[in-house]
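Enquirer: Could you look at this predicted model? Sequence included:
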Amino acid sequence: MWTIPNILTSMRVLLIPVFVVVYFLDWKWAHQAGAFIFWFAAVTDWFDGYLARKLQQSTAFGAFLDPVADKLIVSAALLMIAHTYQDPWITVAAVLLTSREVFVASLREWMAEHGQRDSVKVSFVGKAKTMAQMLALIGLLSELEYFMGFPIYWVTLGKILLLIATVLSVWSMVVYLKAAWVYLVVEPKKHG
């Protein structure tokens, strides 16, 4: 069970309270340090999947924990940016993104119970949403518009990417729902 990919995934879960505490420290660079921890966790997400395939160390535990770890740290980050910015657009985006994750996870679980999990497997739109969302969260968590006096506009870019991630999120949810719809409207078999 304790393969390198599973250790990386477990580390990502353990980083969540560290990430939250560091972000809210009363320290000048706390938000940037929190953004760095979030970035590091995102990188470990890519590595654990890559290593699981490369080293042929895929496990049932890893298949379960990996998406859970992702959803936990992203949900924490979305709550944190909604709190930090107190901007209605960011809050609406955070609510939509979080709601979509719960909806799609539940839909996938329901479809798996009915032997149709492949109907709602991750699509290109879902992967694009994840990339835009991760980059948006890093930018918004960092609160950097300038670095060493040079304009880098991370927050502005983060807001744009968050909007793109939200649109892609709703779009991918509709795609998954459309693929599952035929199975959702079938009358359940009655057992007598």
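Expert: Okay, I see it.
Enquirer: alpha carbons only for contacts and neighbour counts from here, please
Expert: OK.
Enquirer: mind checking how far L144 is from T156?
Expert: 9 Å (C-alpha to C-alpha, to the nearest Å).
Enquirer: can you give me the offset of the host helix or strand of P67 from its chain's centre?
Expert: Element membership for P67, per DSSP states H and E: helix 60-85. Distance, stretch centre to chain centre, for helix 60-85: 5 Å (C-alpha atoms, centre = their mean, to the nearest Å).
Enquirer: let's bring in a second one:
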Amino acid sequence: MFNIANQLTLGRILFIPLLVVVYYSPLEWKYWYSAALFGLAGITDWLDGYIARKYGMDTPFGAFLDPVADKLMVAVALAVLIEAHADVWFTLPATVIIGREIVISALREWMAELGARAKVGVSMIGKVKTTLQIIAIVLLLAFNPASYPLFNKVGYITLYVAAILTLWSMIVYLRAAWPSLKGAK
């Protein structure tokens, strides 16, 4: 159960409070350090899945914990950034992303109860969305928005593209699940 892939996933969860503490610390390099922690978490997200598949370390615990770790890391990073940016133009895409994660998690749980979890498996749109989210969050964590407006704008644009893909992937998943949700056999 506690193989290297699952340990990487657990490590990603342990990064969450560390990210918050570093971001709010008085450290001169807090932006870079918090971005590095988030980026490292993003790398472990890819790495734990790769190791699990390549070396046959897939476990039910890992299958449960990996998406939880991903969603927690993204939601907490976005919550920190919502407070830091404190405007509607940041809060809007951030809440779309967080809201979608809640909806899709509930949908996957419901579909699993129906024995149809595969209908809402991870898609390529979801993978691209996740990659763009990671890039946007790293950019937004790494640079003080007041000191680096260009990087802030690039981060916002990337976050908006991720939010659009977030909505698109949610629609794809809901359409795939719709017959099961409305009770059709």
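Expert: Received, thanks. Being a predicted model, the structure only gives us computed values, none of them experimental.
Enquirer: thinking again about what came up before, would you mark the buried spots in the helix holding P67 of structure 1?
Expert: Buried residues in helix 60-85 of structure 1, counted by 16 or more other C-alpha atoms under 10 Å: 62, 65-66, 69-71, 73-75, 77-82.
Enquirer: those helices in structure 1, which residues are they?
Expert: Per DSSP state H, structure 1 carries helices over the ranges 4-23, 30-54, 60-85, 88-113, 124-142, 154-184.
Enquirer: Quick check: which helices or strands does the fourth one pack against?
Expert: Okay, so that is helix 88-113 of structure 1. With contacts defined as 3 or more C-alpha pairs under 8 Å, 6 or more residues apart in numbering; DSSP states H and E, helix 88-113 of structure 1 has these neighbours: helix 60-85, helix 154-184.
Enquirer: Also the third one?
Expert: Using 3+ C-alpha pairs under 8 Å, 6+ apart as the contact definition, the elements that helix 60-85 of structure 1 packs against are helix 4-23, helix 30-54, helix 88-113, helix 124-142.
Enquirer: Most tightly packed of the helices of structure 1?
Expert: Most buried of the helices of structure 1 by mean neighbour count (mean count of other C-alpha atoms under 10 Å) is helix 124-142; its value is a mean of 21.
Enquirer: helices and strands around it, which ones?
Expert: Helix 124-142 of structure 1 sits against helix 30-54, helix 60-85, helix 154-184, with contacts defined as 3+ C-alpha pairs under 8 Å, 6+ apart.
Enquirer: Could you dump the ones you listed into a markdown table with distance to L140 of structure 1 added?
Expert: Written out in a markdown table, the entries for these read as follows (distance: least, C-alpha to C-alpha, whole Å):
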| stretch | distance to L140 of structure 1 |
| --- | --- |
| helix 30-54 | 8 |
| helix 60-85 | 7 |
| helix 154-184 | 5 |
